[in-house]
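>>> Provided below are the primary sequence and the corresponding predicted coordinates.
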Amino acid sequence: MSSVSIIGLGTMARTLAARALAGGNAVEVIGRDPAKTGEVAAALGATAGAVPTGDIVILAVPYAGAGPVVAQFGDALAGKIVIDIANPVTPDLKGLATPDGSSAAQEIAKAVPASTPVVKAFNTVFGHVLTPGRTLDVLLAGDDTRAKTSVSAFIKSLGLRPLDVGGLEMARWLEGTGLLMISLAGHGVGSFDFSLGIDLLG
């Protein structure tokens, strides 16, 4: 099992923390407000932290907040695996807020220490559908094979199925898929109560 630091106190952070704990992982939660962080950690049965100590660090913050978080922790992220889960959508939900040809994950990879691999994952799964008992597909991308193996093992511990889509250059397409899912929720599906999965035929 993994030791995981989750930065953020929102719905996705709490849901991932709960599933990670249920899967036997050691979980640390980190937030800007120490008192609220302590309350969330106590409610979950996790540890409240101030600086990430886990082997895997999940950035469960909006894209706009990822850069400041990485700058804040700096060398404390060295040698760890960072998972970026953000969907960097524009306020009108019609595009991505990242530089042309790049992605949130690639921008984060430029900012973390050189020894810190970044993996894109979980952005194509809505937080509220991650309830226990549902085996959902989690698409992931990254350049470091060993990091992806570790993240895949972590995903499996959550009772989910990891599906590797390739190198980190694929992260922008995963983020585009996240935007597509948001648009589907507002149009063809009509709600956010769905998941994206892969069926093997034959």
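That came in fine, so what should we check first?
>>> for the rest of this, base every contact and every neighbour count on C-alpha atoms.
Fine.
>>> how about the contacts made by the residue sitting nearest the centre point of the chain?
Residue closest to the mean C-alpha point of the chain, counted by C-alpha atoms, centre = their mean, is residue 85 at 2.8 Å. Residue 85 makes contact with 58-61, 120-123, according to C-alpha atoms under 8 Å, 6 or more residues apart in numbering.
>>> okay, pairing it with this:
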Amino acid sequence: MEITIFGKGNMAKAIGHNLEMGNDVSYYGSHDTVQQFGDLVIMAVPYPALEKIAQQYQQELSGKVVVDITNPLNFDTWDELVVPADSSAAQQLQADLPNSKVLKAFNTNFAATLMSGKVGNNVTAVLVAGDDQDAKNVLKDALSKSPLKVMDAGKLSRARELESVGFMQMTLAASKQIGWDGGFGINE
């Protein structure tokens, strides 16, 4: 599968590490010009960059599966999410890309746990929210050769809860209560 990743930071590399197992992955910075997109597009950029990329490439992303990994928190204060209480960054991205299939995923994972495939003794679980089951299957198939466990977290409206969990993990790590190689694990 052809996959496009916006972003070149730790999260982009960690996600790409898993997607490169059986897929063709191309990386672009948020300011790069993209001529051709894969069927799966990962937005591994800071939250403020989402809107600009969506506006620039709305037509080109039509029909594509677009994965938002952002946690839209206030990085000045680290005390709030900056999206309305009844929405999420992923829902905003879906509104900006009405002809794309937007998913929320990877925002509850740290780069280290994506690279290792483990959170403590648990397999790293990638929680995925979205309204299109076929889009979820595209992401699951793309990760099928990786050690990650993909779990369906429900409709795109569940992205708000995923963003809250991601925010909580980040604040725990920033306050040194857990490491950036930790996080919440799921036992079966």
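Received it, and whenever you're ready, just let me know what you need. Please read these numbers as outputs of a predicted model, since none were measured by experiment.
>>> fetch the TM-score of the aligned pair.
Here the TM-score for the pair of chains, by TM-score structural alignment, normalised by the length of structure 2, is 0.90; 183 aligned residues with a C-alpha RMSD of 1.8 Å.
>>> sorry, back to before: what does the residue nearest to the centre of structure 1 align to in structure 2?
Matched to structure 2 by TM-score structural alignment, residue 85 of structure 1 sits across from residue 69.
>>> again with residue 127 of structure 1
So, by TM-score structural alignment, residue 127 of structure 1 is matched to residue 111.
>>> count of neighbours near its match?
20 (other C-alpha atoms under 10 Å).
>>> that one contacts residue 10, correct?
Yes. If you go by C-alpha atoms under 8 Å, residue 111 of structure 2 and residue 10 touch, sitting 6.0 Å apart.
>>> name the helices or strands packed onto the longest helix seen in structure 2?
Secondary structure of structure 2 per DSSP state H: the longest helix is helix 159-174. For helix 159-174 of structure 2, the elements it packs on are helix 89-96, strand 125-130, judged by 3 or more C-alpha pairs under 8 Å, 6 or more residues apart in numbering; DSSP states H and E.
>>> just the buried residues of it, please?
Neighbour-count burial for helix 159-174 of structure 2, counted by 16 or more other C-alpha atoms under 10 Å, picks out 159-160, 162-170, 172-173.
>>> quick one: contacts of stretch 63-73 of structure 1?
51-52, 59, 77, 86-88, 104, 108, 111-112.
>>> take those residues and lay them out in a markdown table including distance to residue 159 of structure 1 and neighbour count.
Below are those laid out as a markdown table (distance: C-alpha to C-alpha, whole Å; neighbours: other C-alpha atoms under 10 Å):
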| residue | distance to residue 159 of structure 1 | neighbour count |
| --- | --- | --- |
| 51 | 27 | 16 |
| 52 | 24 | 21 |
| 59 | 20 | 23 |
| 77 | 27 | 25 |
| 86 | 21 | 24 |
| 87 | 23 | 26 |
| 88 | 26 | 23 |
| 104 | 26 | 25 |
| 108 | 27 | 21 |
| 111 | 31 | 16 |
| 112 | 29 | 23 |
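>>> ok, so of the residues you listed, who is nearest residue 34 of structure 1?
residue 51 (11.5 Å; C-alpha to C-alpha).
>>> corresponding residue for the closest one in structure 2?
Checking TM-score structural alignment: residue 51 of structure 1 goes with residue 35.
>>> what does residue 75 of structure 1 give?
Per TM-score structural alignment, residue 75 of structure 1 is aligned with residue 59.
>>> its match: neighbour count?
13.
>>> which strand or helix spans it?
According to DSSP states H and E, residue 59 of structure 2 maps onto no helix or strand at all.
>>> measure residue 134 of structure 2 to residue 101 of structure 2 for me?
9 Å (C-alpha to C-alpha, to the nearest Å).
>>> so the two - more neighbours on which side?
residue 101 (23 against 12).
>>> where do the strands sit along structure 2?
For structure 2, applying DSSP state E gives strands covering 2-6, 24-28, 40-43, 65-68, 101-104, 118-119, 122-123, 125-130, 149-154.
>>> would you format those as JSON lines with distance to residue 55 of structure 2 included?
Below are the strands of structure 2 laid out as JSON lines (distance: least, C-alpha to C-alpha, whole Å):
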{"stretch": "strand 2-6", "distance to residue 55 of structure 2": "14"}
{"stretch": "strand 24-28", "distance to residue 55 of structure 2": "16"}
{"stretch": "strand 40-43", "distance to residue 55 of structure 2": "13"}
{"stretch": "strand 65-68", "distance to residue 55 of structure 2": "14"}
{"stretch": "strand 101-104", "distance to residue 55 of structure 2": "15"}
{"stretch": "strand 118-119", "distance to residue 55 of structure 2": "36"}
{"stretch": "strand 122-123", "distance to residue 55 of structure 2": "36"}
{"stretch": "strand 125-130", "distance to residue 55 of structure 2": "21"}
{"stretch": "strand 149-154", "distance to residue 55 of structure 2": "27"}
